[in-house]
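**Q** give me the fold of what follows.
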Amino acid sequence: MDEEIPLLPAVVGLLIAGWLGFELSRERSRLREVFNVFDKEESKIAQVLEGMVASGELKPYSPPS
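**A** Reported below is the predicted structural model:
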């Protein structure tokens, strides 16, 4: 019962798992940067505009047909 765990494959596996986690995190951050078009200030402006549309002060944009 005194078996040793192969050290090299374990280290390589951990390195691969760490690299994969790092790459997924980096890609997620890049995609958020590209597709997140609203920041906090713009989100507040959008909420106010939606409220104005709901109250009837503004009409929603509809492209000319």
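
**Q** every contact and neighbour count from this point should use C-alpha atoms.
**A** Fine.

**Q** which other helices and strands contact the helix or strand hosting residue 22?
**A** Element membership for residue 22 (DSSP states H and E) is helix 7-35. Packed against helix 7-35 by the contact rule (3 or more C-alpha pairs under 8 Å, 6 or more residues apart in numbering; DSSP states H and E) you find no helix or strand.

**Q** before we compare anything, build this one as well:
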Amino acid sequence: MSTYHSPFDRLRAKFDETELTCRQCGYHDESGGWRVSSSGDRVQYQFVCPSCSAVETREMRLS
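**A** Have a look, this model is predicted:
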């Protein structure tokens, strides 16, 4: 049985496992993670680099 409650939790966990290297400066954040927010018809995932403060965003539209 999965420890994640929704498909969105599973996707965030996937990003946390594979997408923790900053595309701007190359820093790999081993203890970081993606933040998730939603606004009705959109789910937004954000990673903020602790080294250079670059923001990486992924957005899913629900329709």
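
**Q** post the TM-score for the overlay when you can.
**A** TM-score of the superposed chains, computed with TM-score structural alignment, normalised by the length of the second structure, equals 0.28; 22 aligned residues with a C-alpha RMSD of 2.4 Å.

**Q** hang on, the earlier thing: mind listing what's buried in the helix holding residue 22 of the first structure?
**A** For helix 7-35 of the first structure, burial by neighbour count (16 or more other C-alpha atoms under 10 Å) applies to no residue.

**Q** beyond that helix, next helix or strand please.
**A** Scanning forward in sequence from helix 7-35 of the first structure, with DSSP H and E defining helices and strands, the next element found is helix 40-55.

**Q** please identify the buried residues of that following helix?
**A** Within helix 40-55 of the first structure, no residue is scored as buried using 16+ other C-alpha under 10 Å.
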